[in-house]
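> Give me the fold of what follows.
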Amino acid sequence: MPGVSVSWIGALVGLALAIILILRRLNPVYALLLGAVIGSLVGGANLVQTTQIVITGSQSVMGTVVRVIAAGVLAGAMMESGAADVIARTIVNKLGDNMAIFALALATMLITSVGVFITVSIIIVAPIAMAVGKKLNISKLALLVALSGGGKAGNIISPNPNTIAAASGFHIETSALMIADFVPALFGLAMAVLVASLLRNKGEMPTDRDIVEKEEENQNHPSVGASFVAPVVAIVLLLINPIGEILHVHALEAFQVDAMYILPFAGIVGILAMKQGKHIMDYTRAGLMRMTDVVLILIGAGAIGGLISSSNLSVEIVKLINEAGISGTLLAPIAGILMAAATASTSTGVILGTGSFGKTILSFGVSPVGAAVMMHTGATVIDELPHGNYFHVTGNAMHMDIKQRLRVIPYEAIVGLTMTIVGTIMYGYLMK
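Just a heads-up that it's a prediction; the model follows:
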């Protein structure tokens, strides 16, 4: 940041303070802003310079903010219309009892991959999972591993805020990251199914009181075909340019339309296809409300990112890594793992990771796509810790107490770590 420079000590103090405050349950937005302010002052900036650091840092994430807000239209269309619920039930019913665990993981993966938040995806699929689990004697532990693992796999190939943030942080197209994450996501899905299958007889089984009937709501749901319109339109349009570049088809390469246009367009087309045009205002308003928390965290993360980019922390990190003999490539997945663990959030972890360590990672010769993949997959390893909403919302959805929910964390981490290892091998070493 021109004209303003702070010491790396101030940057570390600010980042550490923000993380501690988040762990102490202060609102993450205020924790990040306070960390940025205190860190700037400790690092040697005066009040005027501190203001400049915070504002400039916040301005740097506005591109991501706009895309996240735009994504709210698609998310609202899928969640509020019942389309996501229809997709989940269709997948589970079509695959049948013999592939029940795979069906549940795949359903959660697909719903998350089309732009529904992972927590909402699990809430949608959980009642179906409980009914299937009671019928087939599959434990709650195994069911949540399947749902959470499938959701994590879908989360890294979705136009969700975490993918948008990872792509924007390394200045690549969201669709390019979605494609690059596809193979790690498949490995994550496979690992989720394998682990859940091994655990199907471990832990408490679903009972009658865990089964929630939703027949009244289902009568108002759209048809299967109409439910798939929005996600199909979004995915096809997002993939036109990357596929054109891969196949060297100039007509497709020339289609350079940002996700900012594609996601709301797909959402509105989907709403009309479901014959819910009269609800466009309601669905888009609900989608925007779901994005509000993410947008606010983005602003806070941008502020602390401004602090770190104003410091010489990146220089000190490079020095430390070189002296320790550690491969600089590993900084990307490690940063993703640590930042997501500290904030108990994939999106916030990615935002902090890219803003704090992005330039340093690229200085080691890592490609922007490779850096984004490794940090993005790393952020799925231990983002489900108890100081975040994901832990509690998913536990409640499966009618688990705290102790039961804690037992799931190591198995969820196995799924995230699998995707991280695959992503790191592919883009950190083989395709460097």
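
> From here on, just use CA atoms for contacts and neighbour counts.
Noted.

> Does T360 touch E316 like I think?
No. T360 is beyond contact range of E316, at 9.7 Å (criterion: C-alpha atoms under 8 Å).

> So for these two, which sits in the more crowded spot?
In this view T360 and E316 are compared by other C-alpha atoms under 10 Å, and T360 has more residues nearby, 21 against 13.

> Distance check, the closest residue to the more buried one other than its chain neighbours against S175.
Computed as C-alpha to C-alpha, 6 or more residues apart in numbering, the closest residue to T360 that is not its neighbour in sequence is S314, at 5.3 Å. According to C-alpha to C-alpha, to the nearest Å, S314 stands 28 Å off from S175.

> So if I had to pick from those two, which one is more boxed in?
S175 (25 against 20).

> And for the strand or helix carrying that one, what's in contact with it?
Using DSSP states H and E, the element containing S175 is helix 174-180. By C-alpha atoms under 8 Å, 6 or more residues apart in numbering, the residues outside helix 174-180 that reach it are 156-159, 163-164, 167-168, 238-239, 242, 259, 369, 372-373.

> Could you also give me the structure for this next sequence, so I can compare it with the first?
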Amino acid sequence: MDYSFTTIGALIGMAVAIILIIKKVQPAYSLILGALIGGVIGSGNLILTVDTMVSGAQSMISSVLRIMTSGILAGTLIKTGAAEKIAEVIVQKLGEKRALIAVAAATMVICAVGVFVDISVITVAPIALAIGKKAGYNKASLLLAMIGGGKAGNIISPNPNTIAVSEAFQVDLTSLMIKNIIPAVCALIVTVIIATILSKKAGTMVSDQDLEKHADNKKLPTFIQAFAGPLTVIILLALRPIFSIVIDPLIALPLGGLVCAIACGSLVQFREFAEFGLSKVAGVSILLIGTGTIAGIIKASALQYDVISLLEMMKMPAFILAPIAGILMAGATASTTAGSTIASQTFAQTLLNAGIPAISAGAMIHAGSTVIDSLPHGSFFHATGGSVGMNIKERMKLIPFEACIGLTSTIVAVIVYLI
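This next block holds a predicted model:
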């Protein structure tokens, strides 16, 4: 075994980072400070610690570049109204009687085409509240439908977390997205079932004031115009697995944004859309750099060897490390992106050495990262609750149901691997 830091040091570093995040210290700084403290405690060598942190951060640069360019697509979809139009059409086609299915499916699709999961929920929220008011659904059922749909879409999307996992395991982004289609569909089904059960319970209903807050009379593009950008991305990313023609996400995602702007007749505003998109991915990009520092320390520690030894003592198969790592790391950071990144960066080589195919290991980690990623010390918890005007107490009650949805996709991802 060759390692530079002790398991205790790595665990203390993670604990410090978690405590600081819970205390509302900026997550990137929390992770960097946790890495520094954990590294020094685990090795007693400040120079080695800093060098390892820098190396870990450097390993994230390729992911950060792709994530930065993905902001062009996301920004264009949001600012042109394309994302809202896609959601609106899905809800209209399914109708009031299938409102919860429509809301969940709309959020899933919006997230799957490249809009970040929290923004997907915020985008669909006005439509969900309007149809929920007419159909008589409470806020809890509507929000869970959106969150569950977002979780399902997130594991099959070209979003930051998917990009980070594909980079860590050196697998094709499109193949990783396709691998989790069945888990995503199962998560969507469970979402609708649980949301339907919640809709029959007493809860806060949608008020006229809620609808007034989201009132917006902006003109939306047609569905064909709105879907032109996402369709371009789908086609370009599909060229690799179908025809072995490699179009990197670094090119495919911004091209999709450009096509969307042209199709919507908003090419003049394209620069503004790109700037808006960059503002949305800047936080994630900075977070990933901070994530890289602590991932570097953990990766160079004895933790992965001790975890494998523990699994062997408990007679558990090595592949179980993938979903467990995703669950724990995402829960610790309250972030799908940070959790899946730390888990994949830390345990990728260990899982590969154990004979687990890279694509399967990545898919299981990714699915696992959606189980408890929405805890209160993360921004997703507050952003989604705020999208429907829900207080913290009400929002907290949804966490167990969200975990059930994430656990569904995780279990199915494991079953798909075993088959």
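
> Quick TM-score on the pair, please.
In this superposition the chains share a TM-score of 0.96, using TM-score structural alignment, normalised by the length of structure 2; 418 aligned residues with a C-alpha RMSD of 1.6 Å.

> Show me what P317 of structure 2 aligns to in structure 1.
Using TM-score structural alignment, the equivalent of P317 of structure 2 in structure 1 is S327.

> quick one: the helices in the stretch 51-200 of structure 2?
Secondary structure of the stretch 51-200 of structure 2, counting by DSSP state H, counting those that start in this stretch: helices at 61-79, 82-94, 99-112, 117-135, 139-154, 160-169, 173-179, 181-199.

> distance from the fourth one to structure 1 after superposition?
After superposition onto structure 1, helix 117-135 of structure 2 lies on average 1.1 Å away from the residues it aligns with, using mean C-alpha distance after the TM-score superposition for structure 1.

> Next, the angle helix 82-94 makes with that helix.
Relative orientation of helix 117-135 of structure 2 versus helix 82-94 (axes from the mean of the first three to the mean of the last three C-alpha atoms, to 10 degrees): 40 degrees.

> Does anything pack onto helix 117-135 of structure 2? Which helices or strands?
Counting by 3 or more C-alpha pairs under 8 Å, 6 or more residues apart in numbering; DSSP states H and E, the packing neighbours recorded for helix 117-135 of structure 2 are helix 82-94, helix 99-112, helix 139-154, helix 208-213, helix 379-387.

> try the fifth one
Under the contact criterion of 3+ C-alpha pairs under 8 Å, 6+ apart, the helices and strands touching helix 139-154 of structure 2 comprise helix 99-112, helix 117-135, helix 181-199, helix 379-387, helix 399-418.

> what's the matching range in structure 1 for it?
Against structure 1, helix 139-154 of structure 2 falls on residues 140-155 (TM-score structural alignment).

> Next one: the counterpart of A344 of structure 1 in structure 2 relative to T123 of structure 2, how far apart?
Aligned by TM-score structural alignment, A344 of structure 1 pairs with A334 of structure 2. Going from A334 of structure 2 to T123 of structure 2 by C-alpha to C-alpha gives 21 Å.

> hmm, back to that, distance-wise, check the nearest residue to the match of P317 of structure 2 once chain neighbours are set aside relative to I9 of structure 1.
Distance criterion C-alpha to C-alpha, 6+ apart; nearest residue to S327 of structure 1, sequence neighbours excluded, is I321 at 7.3 Å. Separation of I321 of structure 1 from I9 of structure 1 (C-alpha to C-alpha): 17 Å.

> give me the number of residues near S327 of structure 1?
11.

> quick revisit: where does the residue nearest to T360 of structure 1 fall, secondary structure wise?
helix 313-324.

> The nearest residue to V89 of structure 2 once chain neighbours are set aside - how many residues pack around it?
By the measure of C-alpha to C-alpha, 6+ apart, the closest residue to V89 of structure 2 outside its immediate chain neighbours is F223, 7.3 Å from it. Counted with other C-alpha under 10 Å, residues neighbouring F223 of structure 2 total 18.

> Looking at I321 and I9 of structure 1, which one has more neighbours?
I9 (18 against 14).

> if I pick the closest residue to the more buried one other than its chain neighbours, what's in contact with it?
Setting aside the residues directly before and after it, I9 of structure 1 is nearest to G43 in space (C-alpha to C-alpha, 6+ apart), at 6.2 Å. Contact partners of G43 of structure 1, counting by C-alpha under 8 Å, 6+ apart, are V6, S7, W8, I9, G10, A11.

> Buried only: go through those for me.
V6, S7, W8, I9, G10, A11 (16 or more other C-alpha atoms under 10 Å).

> Tell me the residue in structure 2 aligned with the second one.
The reference is to S7 of structure 1. S7 of structure 1 maps onto T6 in structure 2, by TM-score structural alignment.

> Just want the most central residue of structure 2.
T336 (4.5 Å; C-alpha atoms, centre = their mean).

> can you list the residues that contact stretch 336-344 of structure 2?
Taking C-alpha under 8 Å, 6+ apart as the rule, stretch 336-344 of structure 2 contacts 160-162, 164-165, 168-169, 284, 287-288, 291-292, 294-295, 322, 325-333, 362, 365-366, 369-370, 373.

> cool, and stretch 260-272 of structure 1?
With C-alpha under 8 Å, 6+ apart as the test, stretch 260-272 of structure 1 has contacts from 66-68, 70-78, 81, 226-231, 233-234, 237-238, 277, 280.

> what does stretch 394-409 of structure 1 give?
119, 122-123, 126-127, 130, 140-141, 144-145, 210, 382, 384-385, 391.

> one step back: return the members of the contacts of stretch 336-344 of structure 2 classed as buried.
Buried among those by 16+ other C-alpha under 10 Å: 160-162, 164-165, 168-169, 284, 287-288, 291-292, 294-295, 322, 325-333, 362, 365-366, 369-370, 373.
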